[in-house]
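Engineer: All I have is the shape, not the residue letters:
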């Protein structure tokens, strides 16, 4: 059973998670319950049940092995039931809690992704409208600076940033950039900084309005690049939580900065795969997918594996393998979306049309072939 590490946040917001687990034939569990403990040291691990007895059952040991729990994890808890939605937890070398979920639970998450990205794409015109209006505000109020970050988030596909990483790793993202990380020459703006995992970023653009705003924030006291001025004339910094809260306010949904990167990664992957058009064999198709993902990963500043796993919607890959030419998605569905959502680019409407078609196909499957609970 192959597993993956997922963040500690609930994977199924705004719904009854225990009912969702039950619909997939799983038990909703918690690591606060008695479970299996990992004992010993790397290379000589052994396992004890809740009563302290040695775990000898071959099926259980095989399940534990399949979880591929990193040797460096400490405080490892393993679910005693093979059908627990949560299979294992532990702390990594940095003390951060990590999770291993059951494959069927991840399948439910994937089903959410179809609707989440579809709805995010439909919300983009409204988000862009709010951002454009805020950028025209006089001075440097909070809304204008947050809108500037969101605008850059979409334009550059940079990570949002985390103050802890900036402090401990000297790695930066949009909200943690310092004045030294940007150069402005007329309408030309250039960002140069070290990002997550030590990846160096050099991002250039030409935007007169953006250059003017960033120059004003850069001139404020302090080393933080993005600050706003309150009603009393005092400067304040912003962080990723502020940006995500702003996104929720202007979209009316629980969207975050990561949704922008996932959307951008998905659209870029669709465009890259469209360039390859038809393929003669599955091997050629796989090779084209690898090349497309590498291209997107370079733009996002990720490794190809992380890019495909986290930032490219699987529907794009599936559609390519099935021989769907994305250019053909400019059908009535795509044109209708362009008409309804006039701020969408044609390629964005095409991706939305594809996601809509895939979701309709999922809904048309026999009930027994998919989970009973709609995760939306």
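Structural biologist: Good, I have the coordinates. Just so it is clear, the model here is predicted, and its values are computed rather than measured. Numbering: from 1, shown residues only.
Engineer: alpha carbons only for contacts and neighbour counts from here, please
Structural biologist: OK.
Engineer: tell me the contacts of residue 291?
Structural biologist: Contacts for residue 291 (C-alpha atoms under 8 Å, 6 or more residues apart in numbering) come out as none.
Engineer: what about it, which SS state?
Structural biologist: Applying DSSP: H, G, I helix; E, B strand; the rest coil to residue 291 yields a three-state assignment of helix.
Engineer: Next: residue 335.
Structural biologist: helix.
Engineer: burial count for it?
Structural biologist: A total of 16 residues lie near residue 335 under the criterion other C-alpha atoms under 10 Å.
Engineer: Check the gap between the closest residue to it other than its chain neighbours and residue 64 for me.
Structural biologist: Spatially, and ignoring its direct neighbours in sequence, residue 335 is nearest to residue 349 (7.4 Å; C-alpha to C-alpha, 6 or more residues apart in numbering). Separation of residue 349 from residue 64 (C-alpha to C-alpha, to the nearest Å): 44 Å.
Engineer: These two: which is more packed in?
Structural biologist: Between residue 349 and residue 64, residue 349 has the larger neighbour count (other C-alpha under 10 Å), namely 27 against 21.
Engineer: Now do the contacts for that one.
Structural biologist: Counted by C-alpha under 8 Å, 6+ apart, residue 349 has contacts 330, 334, 335, 337, 338.
Engineer: and with 10 Å instead?
Structural biologist: The contact partners of residue 349, by C-alpha atoms under 10 Å, 6 or more residues apart in numbering, come to 121-122, 267, 329-331, 333-339, 341-343, 355.
Engineer: Now do it against residue 54, distance only.
Structural biologist: As judged by C-alpha to C-alpha, residue 349 and residue 54 stand 57 Å apart.
Engineer: Presented hereafter is structure B, for comparison with structure A:
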């Protein structure tokens, strides 16, 4: 079981954080690929393109030609991809409606009003920030928890597959991917993408460098700068995984996770490979982010199952108890409490705690056993959602 501690420099950074979802990671990886003139064509999850089409949008990247913002004294002017001034009133109104902060630098604006990504820019700290089409945001928010029941149900099958692949000889692609999936499962670390590592010096599991890990007596200790500059410190006690990770770490190069191809050459692992492994192993389209959503939901269910409803203080006391519970989950995930509550905990967990059904479904003893807690959380959510689906 992974132990998440207050980070090397404190898990809660004071900087403002914009919510960035899995589509974010996929887009940035694709952009990084196109950034090189000699790179292969953009490689984006077909499911994301299909979702955009279904919403009447076009899936785009900020490496494509777009509109640039130029400062003119206290105001801005805009130039299209050909360098011509943007003068159309409707187009200028669309740009103003994006509310791009004046302090942002290197601003790119999508030339297509139906692009799923409408603008990017870098804030005062040099971090890349994004403005999405309202229809895309609504689509992603509506489907945020749609897969959680299927993912929770698929976990036993996935874990059997990873156990099998971890027994493969050498350091093959399948074995190292199984290793990464097990680590995602146990630690809930973000999967990472190379663009963040390159541009922001922030890391996830697939982009960690060897210097970010210490292995001693069967214990793994990860210490690295994560998303939004938050320092992360995560420990895991697992002798089998530690032995395999140590072998991977001993390969030449700075990257921690690499595999050996059929010719014995070192090859990097990226988040797309991890998602492909999940798809192939489970037979359904899951992503690495689903580990964090499921893990956050199950952990919240366990925390709240051990949190009695306040007998005094009314709604104010109940809100305070929920805030404290979310803080505990946020510390595990390395998020701010606001992001954690919005993106990683199923709303039915909160409602079930308020009406008492969560306490009936999950006992404190069950909450202390991770696998039992997962099964109980899955049963609880199925029971909660069943009436709503029938009614819908």
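Structural biologist: Perfect, I can see it now. Since the structure is predicted, the reported quantities are computational estimates derived from the model, not experimental observations.
Engineer: sorry, back to before: could you check which residue of the second structure pairs with the residue nearest to residue 335 of the first structure?
Structural biologist: Under the alignment by TM-score structural alignment, residue 349 of the first structure pairs with residue 375 in the second structure.
Engineer: With adjacent residues omitted, what lies nearest to the spatially most central residue of the second structure?
Structural biologist: Centroid-nearest residue in the second structure: residue 289, 4.3 Å away (criterion: C-alpha atoms, centre = their mean). Among residues not flanking residue 289 of the second structure along the chain, residue 22 sits closest, at 6.4 Å (C-alpha to C-alpha, 6+ apart).
Engineer: Show the residue spans covered by the strands in the stretch 51-200 of the second structure.
Structural biologist: Taking DSSP state E, counting those that start in this stretch, the strands of the stretch 51-200 of the second structure run over residues 67-72, 75-79, 105-109, 117-122, 128-132.
Engineer: who's in contact with the spatially most distant residue from the centre of the first structure?
Structural biologist: Each residue of the first structure has a distance to the centre, and by C-alpha atoms, centre = their mean the biggest one is for residue 53: 40.6 Å. Residues in contact with residue 53 of the first structure, defined by C-alpha under 10 Å, 6+ apart, are 36, 47.
Engineer: So which bit of the first structure is stretch 319-332 of the second structure matched to?
Structural biologist: Taking TM-score structural alignment, stretch 319-332 of the second structure hits residues 286-299 over in the first structure.
Engineer: For that stretch, which residues meet the burial criterion?
Structural biologist: For stretch 286-299 of the first structure, the neighbour count (16 or more other C-alpha atoms under 10 Å) marks 288, 289, 290, 291, 292, 293, 294, 295, 296, 297, 299 as buried.
Engineer: From what I see, residue 249 of the second structure and residue 171 are in contact.
Structural biologist: No - at 11.1 Å, residue 249 of the second structure does not count as touching residue 171 under the criterion of C-alpha atoms under 10 Å.
Engineer: what do the two both touch?
Structural biologist: Residues touching both residue 249 of the second structure and residue 171 (C-alpha under 10 Å, 6+ apart): residue 258.
Engineer: Determine which residue in the first structure is aligned with residue 280 of the second structure, please.
Structural biologist: Superposed on the first structure with TM-score structural alignment, residue 280 of the second structure falls opposite residue 249.
Engineer: Tell me which helix or strand that match sits in.
Structural biologist: Secondary structure assignment for residue 249 of the first structure, by DSSP states H and E: helix 240-251.
Engineer: Report the buried residues of whichever helix or strand comes after that helix.
Structural biologist: Sequence order places helix 257-276 as the next helix or strand after helix 240-251 of the first structure, per DSSP H and E. Using 16+ other C-alpha under 10 Å as the burial criterion, the residues of helix 257-276 of the first structure that qualify are 257-274, 276.
Engineer: what's the mean deviation for helix 257-276 of the first structure versus the second structure?
Structural biologist: Comparison of helix 257-276 of the first structure with the second structure after fitting gives an average deviation of 1.1 Å (mean C-alpha distance after the TM-score superposition for the first structure).
Engineer: Show me what that helix is packed up against.
Structural biologist: Judged by 3 or more C-alpha pairs under 10 Å, 6 or more residues apart in numbering; DSSP states H and E, helix 257-276 of the first structure is in contact with helix 103-135, helix 142-156, helix 240-251, helix 282-300, helix 314-321, helix 346-364.
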